[in-house]
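K.L.:
sequence first, predicted coordinates after that:
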Amino acid sequence: MLYAVLKLLHVLSIVIWVGGMVFAGFFLRPAALQLPPPQRIPLMHAALQRFFAAVVVAVLVVFVTGGWMIGRAAKDSVQAGLPFNMPLDWTIMVVLGVLMMAIFGHIRFTLFRRLSRAVAAADWPVGGVALASIRTWVSVNLVLGLVIIATVMLMA
């Protein structure tokens, strides 16, 4: 039962993270582009601030639950007298997932800080550049997230 609950939390966290990237990139940003920079950039800042707070929690949940589930599988194998060989799809998921976490750290703690400073100073050109950088890296993370999902679903 614990494994099932942790797996559910793991998947729900991925849904929030990847789904939020889809929403921001394909729905929120195009709609916000209709606004002039003094309205658009603070709107995007406020939306991203809320989203990134949720992603911080999601990343922690994904990391802890994923590590626990892998550790549990390894422990079960060893207790059965078998070597633990992590499946290829799990390996891909871990490597790309950790890469996504590192990219998110860069987005949240470097690029978003630049955006926050630009918004506080009402420096819309700098804010636009910061948003463009965030969009680029969020797009990279979205592709990685979709590759993980496709890999796991196709190799399961």
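P.N.:
All right, it came through fine.
K.L.:
CA only for contacts and neighbour counts going forward, please
P.N.:
OK.
K.L.:
tell me which residue is most central in the protein.
P.N.:
Centroid-nearest residue in the chain: Trp17, 4.6 Å away (criterion: CA atoms, centre = their mean).
K.L.:
might you report the residue contacts of that residue?
P.N.:
Residues near Trp17 by CA atoms under 8 Å, 6 or more residues apart in numbering: Ala54, Val55, Ala58.
K.L.:
comparison target below:
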Amino acid sequence: MLGKLFYVLHVLGAVIWVGGMAFALLALRPALATLEPGPRLAVHDGALGRFFRIIWHVMPILLLTGYALLLGWYGGFVGAGWHIHAMHLAAIIMAAVFVGIVTGPWKDFRAALARGDQPAAAAALGRVRQLVSVNLVLGLLTTGVAAWGRFPG
């Protein structure tokens, strides 16, 4: 029963994180391209700020439920298939990239926005977009690996 709860939380966390990145890059960003820089940066500030706060909660839940499933279901790394090892590697990389985003270019974006430096804010936001793109690709590949590896044969 507890294993099922961990699995549901794990899948929901992945959906929120990967889906949120896909929405931000594929829907929100292009839609905001019609706005002037000031309002566009303000919307990015509000939307990404909320999203990043959510991911600060989702990421540890994903990692903890992943380890709980690894230890409880598979009996550790020895009993885990290749797809579990791949997901683990991707999770560590994605978590590191996320921490890099919020402590690097996102922090720079917020500071530039606070001092009214729109060009610097836009440049920092561009770096945020690049790193979120990296994480989106990793997240989509991880989702594919999880689905592929879930069924033997």
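P.N.:
Good, I have the coordinates. These numbers come from a predicted model, not from an experiment.
K.L.:
only the buried subset of the contacts of Trp17 of the first structure, as a PyMOL command please.
P.N.:
Selecting only the buried entries of those in PyMOL, with 16 or more other CA atoms under 10 Å as the criterion:
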select buried, resi 55+58
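K.L.:
which contacts among the contacts of Trp17 of the first structure does the second structure share?
P.N.:
Retained in the second structure by both residues aligned by TM-score structural alignment, their matches' CA atoms under 8 Å are the following of those: Val55, Ala58.
K.L.:
on the three-state scheme, the residue nearest to the centre of the first structure is what?
P.N.:
Here Trp17 of the first structure takes the helix state, with states given by DSSP: H, G, I helix; E, B strand; the rest coil.
K.L.:
list the contacts of the counterpart of Leu115 of the first structure in the second structure.
P.N.:
Taking TM-score structural alignment, the alignment pairs Leu115 of the first structure with Phe109 from the second structure. Counting by CA under 8 Å, 6+ apart, Phe109 of the second structure makes contact with Ala120, Ala121, Ala122, Ala123, Ala124, Leu125.
K.L.:
quick check: the counterpart of Pro125 of the first structure in the second structure vs Gly38 of the second structure, distance?
P.N.:
In the second structure, the residue paired with Pro125 of the first structure is Pro119, using TM-score structural alignment. As judged by CA to CA, to the nearest Å, Pro119 of the second structure and Gly38 of the second structure stand 10 Å apart.
K.L.:
cool, Arg53 of the second structure as well?
P.N.:
22 Å.
K.L.:
how about Leu64 of the second structure?
P.N.:
From Leu64 of the second structure to Gly38 of the second structure the distance is 39 Å (CA to CA).
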